[in-house]
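> requesting a structural model of the entry that follows:
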Amino acid sequence: MGRSKRALITGITGQDGSYLAEFLLKKNYDVYGLVRKTSHFYYANIAHIQHNLKLLQADLLDPVSLMNAVMKLENIDEVYNLASQSAPGESFRQPIHTVEITGIGAQRVMDVVHDMMPKAKFYQASTSEMFGWVKSIPQNEETPFNPANPYAAAKLYAHNIAKIYRKSYGMFISNGILFNHECVSEKTPVIVRNKSSGLISIKRLKDIKNPHLKGKIVQQWAVSDLEIWDGRNFVSLNLVTATKRKNIDDFKCKIVNTRHGAVNVTNHHNMFLADGIKVKARDVKVGEKLLHGIYPNNNEITVVSDEEAEFLGMMVGDGYVGVDGKANFSNNDSNIRKRFEDLWLKVAQGKVKLQRYQTEFGGVTCRFVLSGNREYLKYVGNEIYVGGYKKVPDRVLNAPRKAKLAFLGGYNCTDGLKANKCTYEFKCFKTNSDLLLQGLLFLISQTTEQDFNITFEEDEKYYGYYSANLLSSTDNKIKEMEVKKYMAKNTSQRETSLITGISRTFIRKIQNGGSAETIHHFSKSKDEVKKTLYHKTQPMWLYDLETSSGKFMAGVGNIIVSNSPRRGLGFVTQKVAYAAACAKLKIKTSEYLNEEGEPIFENYKVKLGNLDAKRDWGFSDDYVESMWLMLQQDKPDDFVVGTGETHTIGELCNEAFSYVGLDYQKYVEVDPRFVRPTETGPLVADASKAKKILGWQPKTNFKELVKMLVDANVARLK
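Okay, the predicted model is just below:
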């Protein structure tokens, strides 16, 4: 097998650099990044992947530091120059500094690559700002450049130097002229904790906040009273957004099933590979390893008697409670019925009446009709049902270990697998309620601590079934002791197997002097994807959560999924999104400052420049793929990359503030200090060439981008 490709990124701590690093790591690159000595303040964008990166100190203003850094590298295949002073407005205040970094700095990087790694392919980040006072609309690779600010002029210098070096030295250099750039099924179970009481619950997303069917297509709620489990810790749940599912590929839900989890997510939702690299759900394949967490530690707040816990477990297994409190319990095992009758008497002083009735298959089913305490049964019904599906009551989730075991015992005797002759009690749980199975596994994690293997099976009538085969590291030792007991009696292998249910292969191994293994050596990796599928029944609503850690554990088992975009608050997109978030949360004056050193949001106002300026805004996570694709071609070339959709800054304000239910005109002021001395014309990309040659397409539209930016800023402020 050949070595991994190696890439060097300047500007790796920025928005585009961090997304590009994630993208390349996913493709198994060795990724190197150049950082300034002072840029450690801005490592937040790469903190989650920093352990997979190799960072070297260098400054584009200092050619010696560049050479010293590059001398430490060998066999670099691709260089991506993304570093720049990238604020057009700021470039008027510091034009020389902007030219030094953005223009001359880019040339210094090209010189070092030409002298020390001439075979490396080079990507130069150009910008739509170079079109400036535009000559035509839309703009493509043949549109004349006419820069309208020092930043654009510096970028154009670097762009032209790249073309000169390409032609004069035969270097592989491609210019990317990028325009401005920047969910989970409703039934997905998550583990939450009430901030005031500390009580843990397992809820479907739609039960945290339920959208109005006749309401807006996108509905949003700020959350202040709940924390959510992110696989390692309880973290703040800041925002819940419900979106009515669109009939497009990005919003198609995909079930991803590993041995330790099953989750239903949209194609465009970010999941994590095992090493922390983000990957779109559509790209997750069988055999890949995903990031998993663990269940929370034992929580003992409530008091439940062992008898009531066992009774509740039996009701969840084979019981039924109507909204009026009428209840029954169906089971054909007379011993189990007798135990249930005793528990019902002890717990609620109730009585039972036995009924027998014919099933549709010609058999007979025995059923107890419960009487004696209707109000208690109504209470139980509210505890064990949600939306017609069974669940583990919150009282049990927060009870002492002994009560949790009693509930598991009650459920297992009615609905657990009993035919398997394993020596441990809990062997397999199977249910059509993912909420219930997640609760059962939660209890297992805090009691027997058995390992498990989850499988989702599609079903036409009941959507599907979730099953968890439970394993035990101690079971083989118990079986070894059992075999040795019969060996002492000179019992044959065949008879021992018939009596105990233990395989003759295992018996033969012990008889031949072997010993039991306490670890399942042949079991496959639990974090490996074993199945993916698109169910024909798709959810009506999709949910997006904003958490303080940027991730949360979702579905059955312990798969971790992601949420949130990155861009400095000096950019107009983030400034507007941040202001909308402040207004939403009723923050009068913000902590973060603008380029004038004043609060971005002050006295419920945000100050902006020209609201009529038009831009083509897209999502950086979409655009980094185009950078990579340019360097996979046989010949270098220049490409325009953008959405082809243009909006004014005023439209950006309207979209951001209306998204949180507010009128932007009450919060936005035009300040002459933020109006550029010269404004560019309407910038809108004609990316036909990139689409045709690179096969690239933008995936995130304007409304989705603004939503992501606002959501991320609300989470930042909570």
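> okay, CA-based contacts and neighbour counts for the rest of this
Noted.
> where do the strands of the stretch 251-400 of the chain begin and end?
253-258, 261-266, 270-272, 278-280, 319-321, 327-330, 351-358, 364-371, 385-386, 389-390 (DSSP state E, counting those that start in this stretch).
> quick one: which of these is nearest Tyr43?
strand 278-280 (17.2 Å; CA to CA).
> what distance separates the closest one from the centre of its chain?
Strand 278-280 sits 8 Å away from the centroid of its parent chain (CA atoms, centre = their mean, to the nearest Å).
> run a quick neighbour tally on Lys699.
15 (other CA atoms under 10 Å).
> distance check, the closest residue to it other than its chain neighbours against Val352.
Nearest residue to Lys699 in three dimensions, chain neighbours excluded: Asp622, at 6.3 Å (CA to CA, 6 or more residues apart in numbering). Distance, Asp622 to Val352, using CA to CA, to the nearest Å: 63 Å.
> name the helices or strands packed onto the lengthiest helix in the chain?
What stands out as the longest helix in the chain, according to DSSP state H, is helix 150-169. With contacts taken as 3 or more CA pairs under 8 Å, 6 or more residues apart in numbering; DSSP states H and E, helix 150-169 sits against helix 88-93, helix 95-98, helix 105-116, strand 121-127, strand 173-178.
> neighbouring contacts of the third one?
I take that to be helix 105-116. 60-61, 63, 66-67, 70-71, 81, 83, 99, 120, 124, 158, 161-162, 171 (CA atoms under 8 Å, 6 or more residues apart in numbering).
> find the nearest non-adjacent residue to Val675, please.
Nearest to Val675 is Gly609, by CA to CA, 6+ apart, at 4.1 Å.
> enumerate every residue touching that neighbour.
670-676.
> distance of it from Val134?
From Gly609 to Val134 the distance is 20 Å (CA to CA).
> follow-up on the earlier one: now the contacts of Gly609 in a markdown table, with secondary structure, neighbour count and distance to Glu457?
Below are the contacts of Gly609 laid out as a markdown table (DSSP: H, G, I helix; E, B strand; the rest coil; neighbours: other CA atoms under 10 Å; distance: CA to CA, whole Å):
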| residue | secondary structure | neighbour count | distance to Glu457 |
| --- | --- | --- | --- |
| Val670 | strand | 13 | 57 |
| Asp671 | coil | 12 | 59 |
| Pro672 | helix | 12 | 62 |
| Arg673 | helix | 12 | 61 |
| Phe674 | helix | 15 | 58 |
| Val675 | coil | 15 | 59 |
| Arg676 | coil | 17 | 59 |
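> with distance to Ile384 added, can I get these in TSV?
Output for the contacts of Gly609, formatted as TSV (distance: CA to CA, whole Å):
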residue	distance to Ile384
Val670	56
Asp671	58
Pro672	61
Arg673	61
Phe674	58
Val675	60
Arg676	62
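> one more to put side by side:
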Amino acid sequence: MPEAKRALITGITGQDGSYLAELLLSKGYQVWGIIRRSSSLNTSRIEHIRRSSPEQESNFQLVYGDLTDSSSLNQILQSVQPHEIYNLAAQSHVKVSFEVPEYTADTTALGALRLLEGMRQLGVKARYYQASSSEMFGQTEADAQKETTPFHPRSPYACSKVFAYWITINYRESYGMFAVNGILFNHESPRRGETFVTRKISMAVARIKAGLQDKLYLGNLDAQRDWGYAGDYVEAMWMMLQQDQPEDYVIGTGETHSVRDFVEEAFTSVGLDWRDYVEIDPRFFRPADVEYLRCDPGKAKRKMGWEPRVKFHELVKMMVEADLEELKAR
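This is a model prediction of the structure:
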């Protein structure tokens, strides 16, 4: 039997990392995930993998490391010798990045550089995936953003992602590495972090429906995003590393919806009128906001055959129902 492929995932405890780990394990990979050392384990999204069958569990390993610490990354690269590396870790909250800009840059921008430079120095011939973000487009004039659309980042997070994007291309062009960027537009799921607006909405709707909460306070309801399902998007990540040539791709649905649309869809799914429960709070406005993003995913469909399966209304309903179930289980 051929040797199982080894994949190394940073950010494995996050939304995307957990879905990607499931996908790779289902394809027979050995999956290694990097986690940071802390006093409490933040592994809730991957606990079901750790508790699964003995065979699958043996193909799933967690190792301690940190994107701000090159020595730990180099040690992991040397011991694992991965065939594929997925760099998903970041300080990924846009609003928080205004409050901790230096830390955001250290993890999100320089973290990518540390991984790539570690691969180069150690001669690790893995294929490398960099998680880039539609936030890099920022204040864009394009009706739909594609691979050639210029960037205008509007937050420390987005600026850090632009650095990571270009350093990935730099290492590809300078050293012949198979290194690619997946510029993913907003993608959500029941595993989305509770501080992100979509999950904040779905949790509030569940709590209001259950009589545990009276109001939902939000910021800019007019911001428009291209929202898809994270489970679909991790498949695109994997497909990018299976191509003959390393290329960058934008990944999204091609549809745009406002925060107001998300709110209305969520409340409607439980038979409530959102206007009775939602209030605007200026605290939730960003210093500089991105008003509109919409993906042109034509290249991904044309070259890889990738397209999203879960529709917007299905995604919102899935998230609300999952939060209702979680409340019942408590």
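> how about the strands in the stretch 1-150 of the second structure?
6-10, 30-35, 60-64, 84-87, 127-133.
> got CSV for these, with mean neighbour count too?
Compiled in CSV, the strands of the stretch 1-150 of the second structure are given as follows (neighbours: other CA atoms under 10 Å):
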stretch, mean neighbour count
strand 6-10, 24
strand 30-35, 23
strand 60-64, 15
strand 84-87, 24
strand 127-133, 24
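> can you put these in CSV and add distance to Asp296 of the second structure?
Shown next, in CSV, are the strands of the stretch 1-150 of the second structure (distance: least, CA to CA, whole Å):
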stretch, distance to Asp296 of the second structure
strand 6-10, 27
strand 30-35, 31
strand 60-64, 35
strand 84-87, 23
strand 127-133, 14
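> how far away is the counterpart of the residue nearest to Val675 of the first structure in the second structure from Pro287 of the second structure?
When the second structure is aligned by TM-score structural alignment, Gly609 of the first structure is paired with Gly219. Per CA to CA, Gly219 of the second structure is found 12 Å from Pro287 of the second structure.
> and Ile208 of the second structure, by the same measure?
In terms of CA to CA, Ile208 of the second structure sits 29 Å off from Pro287 of the second structure.
> which residue lines up with Val259 of the second structure in the first structure?
Using TM-score structural alignment, Val259 of the second structure sits opposite Ile649 in the first structure.
> please apply the same query to Arg120 of the second structure.
Using TM-score structural alignment, Arg120 of the second structure pairs with His114 in the first structure.
> what's the spacing between that match and Ile164 of the first structure?
His114 of the first structure is 13 Å from Ile164 of the first structure, by CA to CA.
> give me the more crowded residue out of those two.
His114 (18 against 14).
> from what I see, Asp232 of the second structure and Leu315 are in contact.
No. Contact criterion CA atoms under 8 Å: Asp232 of the second structure and Leu315 do not qualify, at 11.1 Å.
> which of the contacts of Gly609 of the first structure are conserved in the second structure?
Contacts conserved in the second structure for these, using both residues aligned by TM-score structural alignment, their matches' CA atoms under 8 Å: 670-675.
> just the helices in the stretch 201-330 of the second structure please.
In order along the chain, the stretch 201-330 of the second structure carries the following helices (DSSP state H, counting those that start in this stretch): 230-240, 259-268, 298-299, 312-329.
> measure how the first one sits relative to strand 127-133, angle-wise.
Angular relation of helix 230-240 of the second structure and strand 127-133 on a 0 to 180 degree scale: 140 degrees, by axes from the mean of the first three to the mean of the last three CA atoms, to 10 degrees.
> so helix 230-240 of the second structure corresponds to what in the first structure?
Using TM-score structural alignment, helix 230-240 of the second structure pairs with 620-630 in the first structure.
> show me which positions of that stretch end up buried.
By neighbour count with 16 or more other CA atoms under 10 Å, stretch 620-630 of the first structure contains the buried residues 620-628, 630.
> same deal with stretch 70-87 of the second structure?
70, 72-74, 76-77, 80-87.
> then stretch 302-309 of the second structure?
306-308.
> in CSV: those, plus distance to Glu188 of the second structure.
As requested, those are exported to CSV (distance: CA to CA, whole Å):
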residue, distance to Glu188 of the second structure
Trp306, 18
Glu307, 16
Pro308, 13
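> restricted to strands, list those.
Per DSSP state E, strands hold no members of these.
> of these, closest to Arg50 of the second structure?
Pro308 (28.0 Å).
> map the closest one onto the first structure.
In the first structure, Pro308 of the second structure lands on Pro698 (TM-score structural alignment).
> how about that match, what does it touch?
Neighbours of Pro698 of the first structure in contact, by CA under 8 Å, 6+ apart: 618-619, 622-623, 642-643.
> do Val162 of the second structure as well
With CA under 8 Å, 6+ apart, Val162 of the second structure has these contacts: 109, 132, 136, 151, 153.
> at 10 Å instead, please
In this structure, Val162 of the second structure makes contact with 108-109, 132-133, 135-137, 151-153, 156, 168, judged by CA atoms under 10 Å, 6 or more residues apart in numbering.
> give the aligned equivalent of it in the first structure.
Aligning on TM-score structural alignment places Val162 of the second structure opposite Leu156 in the first structure.
> cool, Ala144 of the second structure as well?
Using TM-score structural alignment, Ala144 of the second structure lines up with Pro138 in the first structure.
> number of residues surrounding its match?
By other CA under 10 Å, neighbour count at Pro138 of the first structure equals 16.
> I figured it was touching Gly644, is that so?
Yes. Between Pro138 of the first structure and Gly644 there is a contact under CA atoms under 10 Å: 7.6 Å.
> what's the overlap in contacts for those two?
With CA under 10 Å, 6+ apart, Pro138 of the first structure and Gly644 have common neighbours 683-687.
> which one of the residues you listed is nearest Leu441 of the first structure?
Looking across these and measuring by CA to CA, the closest to Leu441 of the first structure is Ala687, at 49.6 Å.
> wait, doesn't that closest one sit right on Trp696?
Yes. Using CA under 10 Å, Ala687 of the first structure is in contact with Trp696, at 8.9 Å.
> hmm, Lys155 of the first structure is touching Ser126, no?
Yes. Using CA under 10 Å, Lys155 of the first structure is in contact with Ser126, at 6.0 Å.
> anything in contact with each of these two?
102, 177.
> most neighbours among the shared contacts of Pro138 and Gly644 of the first structure, please name it.
Busiest of those [other CA under 10 Å] is Leu683, holding 30 neighbours.
> need the counterpart of that one in the second structure.
Per TM-score structural alignment, Leu683 of the first structure is aligned with Leu293.
> identify the residue spatially nearest to its match, adjacent ones excluded.
Excluding the flanking residues, the one nearest Leu293 of the second structure by CA to CA, 6+ apart is Arg225, at 5.0 Å.
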